[in-house]
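**Q** 3D, please:
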Amino acid sequence: MAAKPSIPKGTRDFSPVEMAKRNYIFNTIRDVYHLYGFQQIETPSMEMLSTLMGKYGDEGDKLLFKIQNSGDYFSGITDEELLSRNAAKLASKFCEKGLRYDLTVPFARYVVMHRDEITFPFKRYQIQPVWRADRPQKGRYREFYQCDADVVGSDSLLNEVELMQIVDTVFSRFNIRVCIKINNRKILSGIAEIIGESDKIVDITVAIDKLDKIGLDNVNAELKEKGISDEAIAKLQPIILLSGTNAEKLAILKNVLSASEVGLKGVEESEFILNTLETMGLKNEIELDLTLARGLNYYTGAIFEVKALDVQIGSITGGGRYDNLTGVFGMAGVSGVGISFGADRIFDVLNQLELYPKEAVNGTELLFINFGEKEAAYSMGILAKVRAANIRAEIFPDAAKMKKQMSYANAKNIPFVAIVGENEMNEGKVMLKNMETGEQNLVSADELIAIVKK
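**A** The predicted structure follows:
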């Protein structure tokens, strides 16, 4: 017997019901993006490795899926290089392209390539899959969708405010209770400066970003491993574990960072964003969280992360300000800020909390039973009217046994079945059965449409 086929770990198939749920997620996010004036673009699944490498830090670079060159990829490689078994070096010779790791770096590349066609500030959104050669686990996949919105070409903090409003609106529409966490890379740089470890800012942020996952002791151990002094680690503790209201945290930070110009700038930016949002009447909690570091190297200002309150799962949305990302592609001075909704994790949260509206997952609303050629021909005329009324309807393609056709309706959770026999055709009507109540009524095409729509 042939071996049963399988799919790569960290990837998934989606059934029709699951796709209906996913489209509900994508459509909800898309509708909110449109409300705020964002326009959609798409970029290729693969990018040149030169575009991707070095943009996500050492850890991110290791997670890039590389695509082997076609043709004779051994040409130009010496026997000595092959025998060295240096995977990273060989990959750089074998592979010129890679699957995109996120949508932000390809977007920066897009902006630079199309700068003459773009009106700035440019507000774009993108809903596409990304790939990471990560270890699969609950809520973490190797292939997953991101739903990004970015604004480039504007330094205004009103962009950050609006992105937080978008986050609040989207999760309110999903009925998911969340905590929106906010921090600022300038605050983190200021902290590194006052503890005397400015050159270790990347190591510090990568370590404290893991606080939720590995705990304080392990974070401290990682900091020590990176060569950060015991004295600096000790100074870091009360800052990492700062508590109180947002206003109280900001007041303490102003004092703690008084000797750091960059740190105070981060406090000022955070204060503007939080104070402005306070007047906007957000439905969800927003919290200044100094342990939020977002490990990616390209963030330079405000950073955001969203946690679901009623489900144990990683962050379901993230983002931040990146002042110099397009600079690596030869276009300096273009500031950007963006967010990314993790559609796959949102899918899992909505499933666990059973929050999908019934209409979002219903497929066919009406099935016509097929008793033969004459009956099918009669049904097709009514079917055209029904579909013109925007009712999702189908006819069973074969004149099979009634039991089989009714089982099909039950399996697909079709709420109404139309039965057409000789008597119905003679009267110019249809027998309509409500599959939930079992009630049957002889109705005209117009009456049928009215009942199903109701």
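**Q** C-alpha only now, for contacts and for neighbours.
**A** Will do.
**Q** state whether residue 304 is indeed within a strand.
**A** Yes - according to DSSP: H, G, I helix; E, B strand; the rest coil, residue 304 belongs to a strand.
**Q** is it in contact with residue 320, as I believe?
**A** Yes - the criterion here is C-alpha atoms under 8 Å, and residue 304 meets it with residue 320 at 5.8 Å.
**Q** next, the structure of the following sequence, for comparison with the previous one:
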Amino acid sequence: MAQKPSIPKGTRDFSPTEMARRNYIFDTVKAVFQTYGFQPIETPAMENLSTLMGKYGEEGDKLLFKILNSGDFISKVDEGELQKRNSISLTNKISEKGLRYDLTVPFARFVVQHRNDISFPFKRYQIQPVWRADRPQKGRYREFYQCDVDIIGSDSLLNELELVQIISDVFDILNINTTVKINNRKILAGIAETIGELDRIVDITVAIDKLDKIGLEKVNQELLDKGISEEAVSKLQPILKLSGDNSEKLDQIEKVISESEIGIKGIEEVRKLFAYLDGFELNIIVELDLTLARGLNYYTGAIFEVKANDVQIGSICGGGRYDDLTGIFGMPDVSGVGISFGADRIYDVLTQLELFPDEAITSTKVLFVNFGEKEEAFCLPILSKLRQAGVNAEIYPENAKMKKQMTWADRKQVAYVAMVGEQEMEQGKVNLKEMKSGNQELVTPEELIKILSV
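**A** Modelled structure (predicted):
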């Protein structure tokens, strides 16, 4: 019995229509990136585990896909080690590589490895898939694309401004109403210092980053479970419940963490960023969210998260400032900042809101119906000229029944069908039919090219 074909959970096949829509997203994002002077790079799908491990926190390490060493990898493991059945220890001995978890850590590795070949500040973009061993659910996949844009080698807040402008431009073109939530990890460090738990900043940020997902009560319980004192959790409550506009929130938190030097530094950075933003008309809502933490450990300054206003889904873009990510690869004190657009979630938003334009779906603009060898000989030179003019055009490969050819064109969502029979050949013209309206007109090959080149 033949095996039923399947793919791993959390992965997907994409049809031609879906790929056309995905490419619409990629092309939009890429065009905006290039407008701001960013250059493309690519990195391998797999990295050494030594590059990936320990960069995403304990939870992130658990979600890394490890790749078994080639050959007889078990033969190199001591029999006693096998009998211990310790999966973590065993994995370290039989796996040296893993699929990349994000694009930022491989980018940091790239920067260090190619430091003599690039100019700083270095502005790069990268559009590639990443993999996470997460539990698949709506809007969360095990294989998905990220569209990253980063500036490394500069600590200027003009870079953060530029990233917010990019967010605004991308979602304006895609016609998605969004809110950009902004915070600063220095403010979070100031909060942790104020409540007497500075050494537990990672535990605190990981917990409060889940506030929108699990609610205040469960966040408080997670903090207590991680050993944060009841007194510290109690001091944290007014901060988690802050209200008002951006300026009012900053004024309130400044009073609370006024004794924390790092916290005040974070407030100064946020005020300066908002001052920059006030000088521009952005097509997004910009909101200070002091509960935003971003779970990744390498963030040190401004952090961003973008939500779609009209769809219930997780963040569709996010990122932040990392001051020393290259330091773990032997190149310290190189600050960077970047954001990542989640192409798969953006796709889901555009689909749910029916925002994909028709041109994002159509791949072939005109199909020549095949009536036979004589008609083929007449149509092929015209077909060639259309392609030279940049028009996506094709001819049905065989003289099939008219109904079959028209059905094929309809399923492929071809915009126009060109028909040439004996009468059209005698006149040296083409009968052009618009599929959506059904309108037909007799045109010369030159008129045909002009109409379809629009």
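**Q** and for residue 304 and residue 320 of the first structure, which residues touch both?
**A** residue 339 (C-alpha atoms under 8 Å, 6 or more residues apart in numbering).
**Q** and the aligned partner of residue 32 of the first structure in the second structure, how far from residue 107 of the second structure?
**A** Residue correspondence, TM-score structural alignment: residue 32 of the first structure in this structure matches residue 32 in the second structure. Between residue 32 of the second structure and residue 107 of the second structure the computed distance is 20 Å (C-alpha to C-alpha, to the nearest Å).
**Q** so for the two, which sits in the more crowded spot?
**A** residue 107 (22 against 17; other C-alpha atoms under 10 Å).
**Q** pretty sure residue 148 of the second structure is in a strand, no?
**A** Yes - per three-state DSSP, residue 148 of the second structure lies within a strand segment.
**Q** run a quick neighbour tally on it.
**A** 26.
**Q** what's the closest residue to it other than its chain neighbours in contact with, if anything?
**A** Excluding its sequence neighbours, the residue lying closest to residue 148 of the second structure (C-alpha to C-alpha, 6 or more residues apart in numbering) is residue 340, at 4.3 Å. For residue 340 of the second structure, the contacting residues are 146, 147, 148, 149, 317, 318, 319, by C-alpha under 8 Å, 6+ apart.
**Q** three-state assignment of the nearest residue to residue 150 of the first structure once chain neighbours are set aside?
**A** The shortest distance from residue 150 of the first structure to any non-neighbouring residue, by C-alpha to C-alpha, 6+ apart, is to residue 338 (4.0 Å). State at residue 338 of the first structure, reduced to three classes by three-state DSSP: strand.
**Q** for the corresponding residue of the second structure for residue 338 of the first structure, grab the count of nearby residues.
**A** Residue 338 of the first structure maps onto residue 338 in the second structure, with residues paired by TM-score structural alignment. Residue 338 of the second structure has 24 neighbouring residues, counting by other C-alpha under 10 Å.
**Q** what does residue 53 of the second structure give?
**A** 16.
**Q** shouldn't it be in contact with residue 61?
**A** Yes - under the criterion of C-alpha under 8 Å, residue 53 of the second structure makes contact with residue 61 at 5.9 Å.
**Q** which other helices and strands does the helix or strand hosting residue 319 of the second structure contact?
**A** Secondary structure from DSSP states H and E places residue 319 of the second structure in strand 317-322. Counting by 3 or more C-alpha pairs under 8 Å, 6 or more residues apart in numbering; DSSP states H and E, the packing neighbours recorded for strand 317-322 of the second structure are strand 302-308, strand 336-342.
**Q** so for residue 153 of the second structure, which of those strands sits nearest?
**A** strand 336-342 (6.0 Å; C-alpha to C-alpha).
**Q** chain center to that closest one, what's the gap?
**A** 8 Å (C-alpha atoms, centre = their mean, to the nearest Å).
**Q** so it versus strand 317-322, what angle?
**A** Going by axes from the mean of the first three to the mean of the last three C-alpha atoms, to 10 degrees, strand 336-342 of the second structure is angled at 170 degrees with respect to strand 317-322.
**Q** what's the mean distance for strand 336-342 of the second structure versus the first structure?
**A** Its aligned residues in the first structure lie a mean 0.4 Å from strand 336-342 of the second structure after superposition (mean C-alpha distance after the TM-score superposition for the first structure).
**Q** next SSE downstream of that strand?
**A** Taking DSSP H and E, what comes next after strand 336-342 of the second structure is helix 343-352.
**Q** how about that next one: buried residues?
**A** Under the neighbour-count criterion of 16 or more other C-alpha atoms under 10 Å, helix 343-352 of the second structure has 343, 344, 345, 346, 347, 348, 349, 350 buried.
**Q** that one versus strand 317-322: what angle between them?
**A** Using the same axes, to 10 degrees: helix 343-352 of the second structure against strand 317-322 is 150 degrees.
**Q** list of residues touching helix 343-352 of the second structure?
**A** Counting by C-alpha under 8 Å, 6+ apart, 21-22, 25-26, 139, 144-147, 174, 176, 308, 311, 313-314, 316, 356 sit against helix 343-352 of the second structure.
**Q** I'd say residue 332 of the second structure and residue 322 touch.
**A** No - taking contacts as C-alpha under 8 Å, residue 332 of the second structure lies outside contact range of residue 322: 11.6 Å.
**Q** quick one, which of the two is more surrounded?
**A** For residue 332 of the second structure and residue 322, the more surrounded residue by other C-alpha under 10 Å is residue 322, and the numbers stand at 23 against 13.
**Q** now do the contacts for the more buried one.
**A** Neighbours of residue 322 of the second structure in contact, by C-alpha under 8 Å, 6+ apart: 298, 299, 300, 301, 335, 336, 337.
**Q** can you say which of those are buried?
**A** 298, 299, 300, 301, 335, 336, 337.
**Q** between the residues you listed, which is closest to residue 451 of the second structure?
**A** Distances from residue 451 of the second structure to those, taken by C-alpha to C-alpha, are shortest for residue 337, at 46.3 Å.
**Q** contacting residues around the residue nearest in space to the middle of the first structure?
**A** Centrality entry for the first structure: nearest residue to the mean C-alpha point is residue 342, 2.4 Å, by C-alpha atoms, centre = their mean. With contacts defined as C-alpha under 8 Å, 6+ apart, residue 342 of the first structure is in contact with 144, 145, 146, 147, 316, 317.
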